[in-house]
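K.L.:
got a sequence here, can you build the structure:
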Amino acid sequence: MMTDGGIGALERELRTSRQMFRAAFHAAATGKAIVDVTGICVEVNASLAALLGHAPDALAGMHFADFTHPHDIRADLHLFEEVMRGERDSYQMEKRYLHKDGGIVHVLLTATVVREEDGTPISFLSEVVDLTERLEARQALQEANSRLQHQVVTDHLTGLYNRRGFEEALAGPLGHQASLLLIDLDHFKHINDRLGHRAGDMVLAEVGRRLPRQIRDGDVVARVGGDEFGIIMHHADRALAERTAARIVKQLGTVYEVDGAFAHIGASVGVSCTEDGDVSLRELVCRADEALYAAKRAGRSRWQLAA
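P.N.:
Sure, this is the predicted structure:
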């Protein structure tokens, strides 16, 4: 039998526990909420209110769906209902809340149920961690990796893919129709010998600007050597490849202005095509290479289709 003194001590212990809980709840740097079994917020701490742009007591009485992003409500309610059915005691999910100003707040929600002795749910204790900085750091890392990858496969002089980028593109799927063009600049050595390597670099940079204008978005164009370039054209038949090669010969053969001087070069192009994907891209390279040297032997500044 418990004495009056024992009962008083127990009450003081319970009161102290409740006070400690409330102090920790309201002083927590992370967002916290007490939610009833219908999803209504009974109490929300200042950190969660501030995270969502509300006054400390503004969220009390609101259903959590009222400030959950519409695309995340179904997943949250599904987990909530699993707890109510006794299938789990807690759940955790990344979700989006709606800020008072209309913005989106990315958070990590952990919701834990409090039950009666018989297992009946009484309420939920939710903890909300702001993921904004984590997501920004993740995005910054992804962007940095993307920039690094871009630098690895990009030729610094022309801005086109480099040989590595071209090799990676060659490893991709061929598709039903594909064409490959290899381009070699004619008489480019004369530019370096007569005007210097700086002038040669300026001509190469101009070639890097002219070539992409002759192809479609999605085609791959690369500088694969000193004055050698390659183009991969997916879903491109022979007629399109031939028209493209003719434009390239014409456009790369027009005059280049270099520091007030005028430079003249030409371009020889080897073309290979497949209509039914029966060869690999690397086989197309070999065929285009043979056609390129055939064009050079025939007098340069022209294009040649692989046999």
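K.L.:
from here on, contacts and neighbour counts on C-alpha atoms
P.N.:
Fine.
K.L.:
where do the strands sit along the chain?
P.N.:
31-36, 41-44, 90-98, 104-115, 121-130, 178-186, 220-223, 228-234, 256-258, 261-263, 266-274, 303-305 (DSSP state E).
K.L.:
could you export those strands as a markdown table, including distance to Phe67?
P.N.:
Converted to a markdown table, those look like this (distance: least, Cα to Cα, whole Å):
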| stretch | distance to Phe67 |
| --- | --- |
| strand 31-36 | 13 |
| strand 41-44 | 11 |
| strand 90-98 | 5 |
| strand 104-115 | 10 |
| strand 121-130 | 13 |
| strand 178-186 | 51 |
| strand 220-223 | 46 |
| strand 228-234 | 47 |
| strand 256-258 | 62 |
| strand 261-263 | 66 |
| strand 266-274 | 56 |
| strand 303-305 | 64 |
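K.L.:
columns mean neighbour count and distance to Arg74 on top of these, output as CSV?
P.N.:
Below are the strands of the chain laid out as CSV (neighbours: other Cα atoms under 10 Å; distance: least, Cα to Cα, whole Å):
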stretch, mean neighbour count, distance to Arg74
strand 31-36, 24, 17
strand 41-44, 20, 18
strand 90-98, 18, 11
strand 104-115, 19, 15
strand 121-130, 20, 17
strand 178-186, 25, 45
strand 220-223, 25, 43
strand 228-234, 22, 42
strand 256-258, 16, 62
strand 261-263, 13, 66
strand 266-274, 27, 49
strand 303-305, 24, 58
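K.L.:
surely Ala245 touches Ser179?
P.N.:
No: applying Cα atoms under 8 Å as the test, Ala245 and Ser179 come out as separate, 10.6 Å apart.
K.L.:
what residues are shared contacts of these two?
P.N.:
Val271 (Cα atoms under 8 Å, 6 or more residues apart in numbering).
K.L.:
please give me the structure for this one as well, since I'd like to look at both together:
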Amino acid sequence: MTDDKYRTAVDAAAIYSETDLRGTITHINDQFCAISGYTKEELIGANHRLLNSGQHPPEFFRELWGTISNGEIWKGEICNRRKDGSLYWVNSTIVPIKDDKGQHVEKFISIRFDVTEKQELLEAMQWRASHDVLTTLPNRVYLHDRLHQAISAAQRHEHSLAVCILDLDGFKAVNDRYGHAIGDLLLVEVANRLTRELRAEDMLARLGGDEFVLLLDQVDEELLPAALKRVLDVIAVPFHIDGHLLKVAGSLGVTIYPKDNEGPDTLLRHADQAMYEAKQSGRNRFRYFDVSISKKTRATFKTIERLKQALGQDELRLHYQPKVNLRNGTVIGFEALLRWEHPEWGLLPPDAFLPAVERTDLIIDIGDWVIEQTLEQIRLWTAEGRIWPVSVNIAARHFQLPDFVDRLQALLAKHPDVEPRMLDIEIVESTAIDNLEHVSQCLIDCQKMGVTFSLDDFGTGFSSLSYLKRLPAQTIKIDKSFVRDILHDKDDLALSEAIINLSRTFEREVIAEGVETDLQESMLLGMGCYLAQGYGIAAPMPAEQVTDWAARYELMNR
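P.N.:
All right, here's what the predicted structure looks like:
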């Protein structure tokens, strides 16, 4: 095929060029000029290295030239540089052209197609897979790879590596008060401040939420405390965000490799444990991970990890404790109580595992699970003609989420056959008092959907008439500590009577929990409290036992 035939055969959209054996350009088409930004006069006679982008290693071109010099066709994608300095990608096929006898290569022709958009999309996807979109920092995936590399480098060069986890203190309050948009802007500015504080060899990553990881390479352990204090000081300076003056602080957990001679996952977990210690110690401070850390703390983190597995492996259970009307002997509903059916330790009560997770986001996942399971059980009972409202206990961290109402609405939407009034949410008095404005609004919004509320442990916190007025819960529960000693402690008796009278004044239902004896039942009835629950009535039981128990109870108490 003659040269003209080669050139005519090329699609009009293709980028065509010819070079001699040394790579000097001898012919190009208009598409080549258009994509490269050079004129024909600038390109003809120039070496193809003029377009080198610097993005490929030397071995890339050695392999390419070795292939075509042997008379073989080379195919692949090449990144070139335009005249204005910008980069573009082409899918190239380079064909060696031999002499008429087919023995010697005389020149090379190259046919290219622009794949810049495809490559840019691929690079964008790769970037998003390894970076946090909000702050543009590396994410957990990128961090894991970098931590592997940093550990290997520390081993080779025998230097120390500090792995630090920073959690913001006060960030939730910013989100609650100003909204997520302001919270996001704050996170971006925190990332910017921290980035400016770090050295070139260090790395900052965002794990999610308000949690960041700092990898401090080649650290001098004597100078490290001052560096960590600077990090905390930088965070403590107030932020000016969209006209608001925002104040947050940081809790920083640190572990040092190779003193802590572990892999990436364990180092991060140890830094997280140290961060937890910093929070427990008062926040706005740093703590080092110590292998002699208390057994109790290590057991707590072990419980958290194991409980995550339990949630995913369907080991959690709900038992139901009856609520009854003492006056007429009817069952008026149930309280759903969490249990862990541990494969080795048997059935565990909530006190054995929930305290470990009440300050973590795992308590939110567990709370959502409890609500969903309860709604499904209500549906089953309703289908049998059993109209039993069920109450669930919601942790403070869960209830104080800015989107709690939306999350609850979504769970109710998944169970359209369940009337929202059949679900009662119990919150402890201290949770309500800690964030009265938010809690009051949540109660109002949820009650608009039909969900009812009970104020649990009433009288154990800072009860007052003003709080009771601002918290529109339908039911007040007398704490079991008062009921237990109601027969022989005049103060508990007086408190119980006061709560009953307050409930009547504010038109709230009142229910006594922790009832264990017939005498307690009689005393409560005499004071005008007709609703009760407790082990003296029935212990919490699996759902499959509830119907038979209720039938027996109502038969015996008619």
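K.L.:
equivalent range in structure 1 for the helix or strand where Leu375 of structure 2 lies?
P.N.:
Assigned by DSSP states H and E, Leu375 of structure 2 falls within helix 362-383. Helix 362-383 of structure 2 corresponds to no residue of structure 1 when matched by TM-score structural alignment.
K.L.:
likewise for stretch 411-431 of structure 2?
P.N.:
Against structure 1, stretch 411-431 of structure 2 falls on no residues (TM-score structural alignment).
K.L.:
where along the stretch 151-300 of structure 1 do the helices fall?
P.N.:
163-170, 188-195, 197-213, 238-252, 281-297 (DSSP state H, counting those that start in this stretch).
K.L.:
tell me which residues of the fourth one are tucked away?
P.N.:
For helix 238-252 of structure 1, a neighbour-count test (16 or more other Cα atoms under 10 Å) marks 238, 241-242, 244-249, 251-252 as buried.
K.L.:
touching it from outside, list them.
P.N.:
So helix 238-252 of structure 1 is in contact with 179-181, 207, 210-211, 214-215, 233, 265-269, 271, 273-275, 301-303, 305, going by Cα under 8 Å, 6+ apart.
K.L.:
what do you get if the cut-off is 6 Å, keeping everything else the same?
P.N.:
267, 273 (Cα atoms under 6 Å, 6 or more residues apart in numbering).
K.L.:
report the mean deviation for it after fitting onto structure 2.
P.N.:
Compared with structure 2 after the fit, helix 238-252 of structure 1 shows a mean deviation of 2.0 Å (mean Cα distance after the TM-score superposition for structure 1).
K.L.:
what angle do that helix and strand 178-186 make?
P.N.:
20 degrees (axes from the mean of the first three to the mean of the last three Cα atoms, to 10 degrees).
K.L.:
the strands in the stretch 301-450 of structure 2, which residues?
P.N.:
For the stretch 301-450 of structure 2, the strands defined by DSSP state E, counting those that start in this stretch cover 316-325, 330-342, 346-348, 390-393, 423-428.
K.L.:
now the first one against helix 362-383, angle please.
P.N.:
Put simply, strand 316-325 of structure 2 runs at 60 degrees to helix 362-383, going by the same axes, to 10 degrees.
K.L.:
contacts for strand 316-325 of structure 2, please.
P.N.:
By Cα under 6 Å, 6+ apart, strand 316-325 of structure 2 touches 330-341, 530-533, 539-542.
K.L.:
report the angle between it and strand 330-342.
P.N.:
160 degrees.
K.L.:
which bit of structure 1 covers strand 316-325 of structure 2?
P.N.:
Going by TM-score structural alignment: strand 316-325 of structure 2 matches no residues.
K.L.:
ok now that strand, how far from the chain's centre?
P.N.:
31 Å (Cα atoms, centre = their mean, to the nearest Å).
K.L.:
what's the answer for stretch 242-261 of structure 1, then?
P.N.:
35 Å.
K.L.:
against structure 2, where does it fall?
P.N.:
Using TM-score structural alignment, stretch 242-261 of structure 1 pairs with 225-244 in structure 2.
K.L.:
what's the span of the matching stretch from first residue to last?
P.N.:
End-to-end distance of stretch 225-244 of structure 2 (Cα to Cα, to the nearest Å): 31 Å.
K.L.:
mind checking which helix or strand Tyr88 of structure 2 is in?
P.N.:
Secondary structure (DSSP H and E) places Tyr88 of structure 2 in strand 87-98.
K.L.:
what are the contacting residues of that strand?
P.N.:
Against strand 87-98 of structure 2 from outside (Cα under 6 Å, 6+ apart): 68, 71, 73-81, 104-116.
K.L.:
all strands of the stretch 451-558 of structure 2, in order?
P.N.:
Using DSSP E, counting those that start in this stretch, strands in the stretch 451-558 of structure 2 cover 452-458, 475-478, 509-512, 531-532, 541-542.
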